Every structure is written in structure tokens, then in C-alpha cells.
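> Predicted model and sequence below, questions to follow.
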Amino acid sequence: MKIYTKTGDDGRTGILGSGRLFKDDLRIEAYGTVDELNAALGVARALGLDEAADSLVGRLQNDLFLLGSALADPNPTGPYHSIIKADHTTALEQLIDALETEVAPLTQFILPGGAATAAQIHLARTICRRAERRVIALARHPGEDVPSALIIYLNRLSDLLFVLARVVNRRAGIDEIVWRGA
């Protein structure tokens, strides 16, 4: 099978079902940003996370693939449309609670950085926030059906990525960079 099909040469791409949308459509922008987030997490893994963090990020990447599939399935009764459930977000919350026990409570703002892996996770967090904004824009667009579970998941995921970046720095023995203010 060839990687190029030439079917997108007219500026459109296929979505689940039989539809085709322009590549700058809100739906394509939303799941494309989720794909970018997934790739950013892949870079964090390639940089060398510890075994526990690597396993966690691998699970997140799989969830993001599901979330992207949900966004690529505009049919409310489609097989992937509602594949992300409240349980996915609950699992993120449990991970946040567990990881927060490894770091001191925040008393001031910190800057993204530290270990290369932590910095990459901070970058992924910002991409996650952009993905969330793109999914919200899609959900607000007339005629679009976007399960609220997708927005909630992305909101919680960005929180998890923030905590994970802090944990990765702590495990690496690197101090957080405190924002000094104006």
C-alpha cells in the first residue's frame, strides 16, 4: 500500500463514514491538533522518560488516538463518536492525585523547563490546551455534535501533563524554575 493516495490533492480529506472535508475545517483542525499533541508526547518518550512515566505517556497516547477517532466520527451514532467516556477522565484525576504526592504543593508560578523530557511535556501541555480550544470551537459551531466528554478529558489531561512535568523534573533531581515576576 502506498502512503500517498492523491485523494487530498484537492484540499479535502476523508473522515469516518463517507464524508470528505476541507483540510482547514474545524473538525480537521481539532483532530489534527490532537494528533500534534500525540506526536509531542512521542518526542517526550523518545527523549527517555523513566519506565513509569513512559508507560503512563504510552497509555495517554492510546487515549489520544481514541479521542482523535471520536473527532473524526461526526455521526452521533457512529462507532467512535462517543468512545471517550467519563471513566477516561476519572482515570486522569486518579493519576493526578497519585502524582501530586511526589511534588511539593505549588506556592508560586513555575516556568516550563528543567529536564528536556519535562520541558517537552510542558510543550505537550500547551498543545493540549490548544487542542481543547479547537474542540470547543468545533462544539460551538452550528450543526456539529461533539461529546462534552472530549472537552472535559482534554481539560483534565492538560492538568495531568503539568503535574507530570513537575514529577519528571523531581525524579531527575532538577529544581523547578520559579517565575520571578515583573
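Perfect, thanks for sending it. Please read these numbers as outputs of a predicted model, since none were measured by experiment.
> all contacts plus neighbour counts: C-alpha atoms, from now on.
Fine.
> For the closest residue to residue 111 other than its chain neighbours, list the residues it contacts.
What sits nearest to residue 111 in space, not counting adjacent residues and going by C-alpha to C-alpha, 6 or more residues apart in numbering, is residue 177, at 5.3 Å. In this structure, residue 177 makes contact with 110, 111, 112, 113, 114, judged by C-alpha atoms under 8 Å, 6 or more residues apart in numbering.
> Use this one as the comparison:
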Amino acid sequence: MIVTTKHGDQGNTVLFGAKRVSKHHFKIEIIGQLDQLQVVIGLLKTKVSKTRILAELLAIQKTLYRTMAAIANTKALISQELATETKQLEVWQAFWIKKSSIKNQFVIPGQNEAEAFAHLARTQTRQVERLLSKHKQIELIPYFNRLSDYFFVISQYLLKP
């Protein structure tokens, strides 16, 4: 397997369909932020032992990969799929809210590693959401809005002893 191709050495990369774009093209910027979110979720998974949360995080990661592919491929539309996934996030969020004691106040992250990583995932998700808004990818925003809420709720659940 060849890893280094040197095709990107001039500041360009290739999207699906062999379309060459600049590495600062908005799609590459969004995909890069989604890739960072993938890594943060991976870090969070290393600090979580609850099987249900791990399964949810894996499902989220798979959705993010499908979203990255759809952004790279202008022919792939995932609006309907993301609408379904958005509803799923709402179900998960409601479940974890019942298991948590969320106070109506600002929180200071860092009570434990898992909670801190959940907040990092939340803030990285907000970064993705801002980029989607900036580049008028409006149909994708509801999913990421719910996802950041999900990470907040999970962060509060992870405070439980």
C-alpha cells in the first residue's frame, strides 16, 4: 500500500470523482473538522466503560464518515438519513437526561477525563456547526446541533460516581 503519493504537495487534493480542489476549499475544511471530531470521539471512547454509550459513539462515528463522504461527493445526498439520525440523537439524549442530574447553570469542564473529553467533543461539534452555517450547508446543521446537545448531556452523565 502506498501512503505517500505527493499529489497534495502543491496545496491541492482530490474529492470523489477525481475533482481537484484547493486544500482550503470549504468542503476540505468541513471534512477536516469532521475528522478532528472523529478523533475526539475516539478519545472519549477510551475513557467510557458504559456499553450503551460506546455503542452510541460508534454509531455517531459511522454517521460522521457517511457525512464526510457525502460532502466530498456532491452527488450523494444524505439529508433524509441525517433527519433519521437527528431523531435518534434526541431519543438517546432523552434517555441520558433521565439518568443525569443536569442543573440550569454553566458548567466548568474538567471534573474527570471522560467528562472533559465529552465537552471537547461538544465544542468540536460546535466548530463543525459554525462551518456548516458559514458555508450554507443548512440541511446538515440540525444533526450537529443535536449532537452537541448529546455530548453535553453525556458529559453530565459521566459526572456520576
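Alright, I've got the coordinates. Values in this document were obtained by computation on a predicted structure and should not be read as measured data.
> if we can go back for a sec, map the residue nearest to residue 111 of structure 1 onto structure 2.
By TM-score structural alignment, residue 177 of structure 1 lines up with nothing in structure 2.
> what about the strands in structure 1?
Secondary structure of structure 1 (DSSP state E): strands located at 12-14, 20-22, 110-111, 177-178.
> could I get those as a markdown table with distance to residue 59 of structure 1?
Listed next are the strands of structure 1 as a markdown table, based on distance: least, C-alpha to C-alpha, whole Å:
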| stretch | distance to residue 59 of structure 1 |
| --- | --- |
| strand 12-14 | 26 |
| strand 20-22 | 29 |
| strand 110-111 | 26 |
| strand 177-178 | 28 |
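> so how far is residue 80 of structure 1 from residue 92 of structure 1?
Distance, residue 92 of structure 1 to residue 80 of structure 1, by C-alpha to C-alpha, to the nearest Å: 20 Å.
> Next one: residue 33 of structure 2 from residue 97 of structure 2, what distance?
Taking C-alpha to C-alpha as the measure, residue 33 of structure 2 falls 27 Å from residue 97 of structure 2.
> More neighbours: the two, which one.
Between residue 33 of structure 2 and residue 97, counted using other C-alpha atoms under 10 Å, residue 33 has the larger neighbour count: 19 against 16.
> Would you enumerate the residues in contact with the equivalent of the more buried one over in structure 1?
Using TM-score structural alignment, the equivalent of residue 33 of structure 2 in structure 1 is residue 33. Contact analysis of residue 33 of structure 1 by C-alpha under 8 Å, 6+ apart lists 127, 128, 130, 131, 134.
> now with 6 Å?
Residues near residue 33 of structure 1 by C-alpha atoms under 6 Å, 6 or more residues apart in numbering: residue 131.
> Identify whichever of the strands of structure 1 lies nearest to residue 38 of structure 1.
strand 12-14 (19.8 Å; C-alpha to C-alpha).
> Could you list the buried residues of the closest one?
Going by neighbour count (16 or more other C-alpha atoms under 10 Å), the buried part of strand 12-14 of structure 1 is 12, 13.
> Check the mean deviation of it from structure 2.
Superposing on structure 2 and averaging over aligned pairs (mean C-alpha distance after the TM-score superposition for structure 1), strand 12-14 of structure 1 comes out at 0.8 Å.
> Show me the contact partners of that strand.
If you take C-alpha under 6 Å, 6+ apart as the criterion, strand 12-14 of structure 1 is touched by 20, 21, 22, 23.
> rerun that using 10 Å as the cut-off
With contact meaning C-alpha atoms under 10 Å, 6 or more residues apart in numbering, strand 12-14 of structure 1 is reached by 7, 8, 19, 20, 21, 22, 23, 24, 25, 28, 72.
> Then stretch 96-113 of structure 1?
90-94, 118-123, 125, 156-157, 159-171, 174-181.
> hmm, back to that, closest to residue 140 of structure 1 out of the contacts of strand 12-14 of structure 1?
Nearest to residue 140 of structure 1 among the contacts of strand 12-14 of structure 1: residue 25, at 13.5 Å, using C-alpha to C-alpha.
> number of nearby residues for the corresponding residue of structure 1 for residue 113 of structure 2?
Mapped onto structure 1 by TM-score structural alignment, residue 113 of structure 2 lines up with residue 116. Residue 116 of structure 1: 16 surrounding residues under other C-alpha under 10 Å.
> now residue 29 of structure 1
Applying other C-alpha under 10 Å, we find 19 residues neighbouring residue 29 of structure 1.
> For it, which residues are in contact?
Applying C-alpha under 10 Å, 6+ apart, one finds that residue 29 of structure 1 lies in contact with 22, 23, 35, 71, 131, 134, 135, 137, 138.
> So which of these is surrounded by the most neighbours?
Going by other C-alpha under 10 Å, residue 71 tops these with 29 neighbours.
> list the contacts for the closest residue to that one other than its chain neighbours?
In space, and not counting its chain neighbours, residue 71 of structure 1 is closest to residue 31: 5.8 Å by C-alpha to C-alpha, 6+ apart. If you count contacts by C-alpha under 10 Å, 6+ apart, residue 31 of structure 1 has them with 37, 64, 65, 67, 68, 69, 70, 71, 72, 131, 134, 135.
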